[in-house]
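**Q** next one to model:
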Amino acid sequence: MPVKEQRVEFLAMTPNALELLYASFRQCYHAGFVADMWPKLLNGEVERDKQASFVSGILESGHTSPIEHVSFTFAIEGISRACSHQIVRHRIASYSQQSQRYVTENDMDYILPPSIAKIPEARERFEKFMDEVGETYKDLREILIANGMEKKANEDARFVLPQAAETKIVVTMNCRSLMHFFNLRCCTRAQWEVRSMADKMLKICREKLPAIFNVGGARCEQLGYCPESERFACGRFPTLSEITSKSL
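**A** This is a model prediction of the structure:
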């Protein structure tokens, strides 16, 4: 049962994403029908730099709903079940996750937290427990199969699997959902594993669609102050209460 490393891969995004965003934003402020300008956008009659500048400028006003027309899909592996439970709490998204019911976990990979990895005695105890879990899982499957319950073997033996068990998942989110995801999960207060994953996703999004995601990331980076209370602030930015108190 080896330790698994995190991996985030870009699979797909909405075709002609910048052109679609430009057309969507323009329709909000344009008296005509954007379908009539669509061929011009596709054949380059409207420069992409002009489109990107227009989209970025409107975003600065706080008008974000049109970016829902574009979505990204990622394949992710090397994350724990603890991490995936956090991801799927983001509602406006689609998920396809590896099933412990149909995939046998006899050779379960797992995620080793860095805080445990750097302390020898903690790592030793953690890895010993992972081995114990693995053996227990195998024993339970064999017992169930021997008792004529082969169809139940995986789905019932999996009850002993830990949150550290590695999982794989395909995630699709539209740009507005991604921006919200990055606001929360790129924050230093986010759990280390989901933050690492979010940082990798954001890097890809910035490369693919900079007009939207160059301003993506933790909320404090956009606001210029920490929206958390002083109790939870990490210190990278002043809190809103600190700013207002100075202005009095």
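**Q** only C-alpha atoms for contact and neighbour calcs from this point on.
**A** OK.
**Q** and the closest residue to residue 144 other than its chain neighbours, what helix or strand is that in?
**A** Excluding its sequence neighbours, the residue lying closest to residue 144 (Cα to Cα, 6 or more residues apart in numbering) is residue 153, at 5.5 Å. Assessed by DSSP states H and E, residue 153 sits inside helix 150-157.
**Q** another for comparison:
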Amino acid sequence: MALKVKLLEHTPDPEKIIASAAKLCYSSVGVEDIMENLTEENTEKFLNMLMSYGHESPIEHVSFTFAIEGVSRSLTHQLVRHRIASFSQQSQRYVRLNQFEYVIPPEIKKNDRAKEVFIASMEQSQKAYDELVNILKDRYINEGMNALNAEKKAIEDARYVFPNACETKIIVTMNARSLMNFFRHRCCNRAQWEIRELAEEMLMQVKKIAPTLFKYSGPGCVNGPCPEGKMTCGKIAEVRAKYQTENK
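**A** Prediction:
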């Protein structure tokens, strides 16, 4: 299943909201007048000033909500490590997966034998899951539980046989500052391929909404030295060229 990312909602006029917060910090303006004279030019000026000062707290006043599907449990295990965010993920405890979807890594797809072994493993997981659900469900029914509750209880334990490749769906909400941190780590060439693909798609979508705010977002090397030290990918010029081109 292919990756799908949809920006469901975001704070209206996000750049203007951040600019108003910056205006409050650096002027004597009152709350009644905070949005006055915030032209496109002034808004961009306030945003650039914030970035140059490293004053990022006003950026937290805006948030973005994404619907994501076609990703693996392996990816979401990484995603939820970004703790300043809200997550709602499809539950394997309450949703019976009669035929689970799965993500095949590109390097496995390239090799026919590797792909064959991988798919066989996925099919075996589904077979084991179905068998476990039926065994446990029958037992619970025999113990006096009704069929609906018996199935719900059965899939709680049967789901343990599912692999990291199992496809899942998740809703994610992050404020802009957390998003920038997410992009800094996950757009990096050293990030795992799947979450890097997700991060790049999310960045592309938020740039359409707030181009000035996310103008310099991307991996850490875009605006400074590579933060990976000896673990660097060694392609800093190539990475910078890519993101600078996208910003034009």
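**Q** mind checking the TM-score on these two?
**A** Once superposed, chain against chain, the TM-score is 0.89 (TM-score structural alignment, normalised by the length of the first structure); 228 aligned residues with a Cα RMSD of 1.2 Å.
**Q** after the helix holding residue 153 of the first structure, which helix or strand is next?
**A** strand 166-174.
**Q** can you pull out the helices in the first structure?
**A** Ranges of helices in the first structure, per DSSP state H, are 17-29, 38-42, 48-60, 81-87, 114-117, 120-146, 150-157, 175-185, 192-208, 210-213, 219-223, 240-247.
**Q** present the ones you listed as CSV; the columns should include mean neighbour count and distance to residue 67 of the first structure.
**A** What follows is the helices of the first structure, written out as CSV (neighbours: other Cα atoms under 10 Å; distance: least, Cα to Cα, whole Å):
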stretch, mean neighbour count, distance to residue 67 of the first structure
helix 17-29, 19, 6
helix 38-42, 15, 17
helix 48-60, 16, 9
helix 81-87, 17, 21
helix 114-117, 12, 36
helix 120-146, 16, 43
helix 150-157, 18, 40
helix 175-185, 20, 6
helix 192-208, 18, 13
helix 210-213, 20, 8
helix 219-223, 16, 17
helix 240-247, 11, 28
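**Q** of those helices, which is nearest residue 6 of the first structure?
**A** With Cα to Cα as the criterion, residue 6 of the first structure lies closest to helix 192-208 of those, at 7.6 Å.
**Q** show me what the closest one is in contact with.
**A** Helix 192-208 of the first structure is contacted by residues 6, 8, 10, 74, 79, 83, 86-87, 181-182, 185-188, 212-214, 216-217 when judged by Cα atoms under 8 Å, 6 or more residues apart in numbering.
**Q** for the equivalent of residue 223 of the second structure over in the first structure, give its distance to residue 209 of the first structure.
**A** Alignment note: residue 223 of the second structure maps to residue 222 in the first structure; criterion TM-score structural alignment. Between residue 222 of the first structure and residue 209 of the first structure the computed distance is 17 Å (Cα to Cα, to the nearest Å).
**Q** before we move on, what about residue 157 of the first structure?
**A** Per Cα to Cα, residue 157 of the first structure is found 44 Å from residue 209 of the first structure.
**Q** again with residue 80 of the first structure
**A** Counting by Cα to Cα, the gap from residue 80 of the first structure to residue 209 of the first structure is 28 Å.
**Q** ok, those two, which is more surrounded?
**A** Counted by other Cα atoms under 10 Å, residue 80 of the first structure and residue 209 do not tie: residue 80 has more neighbours, with 24 against 15.
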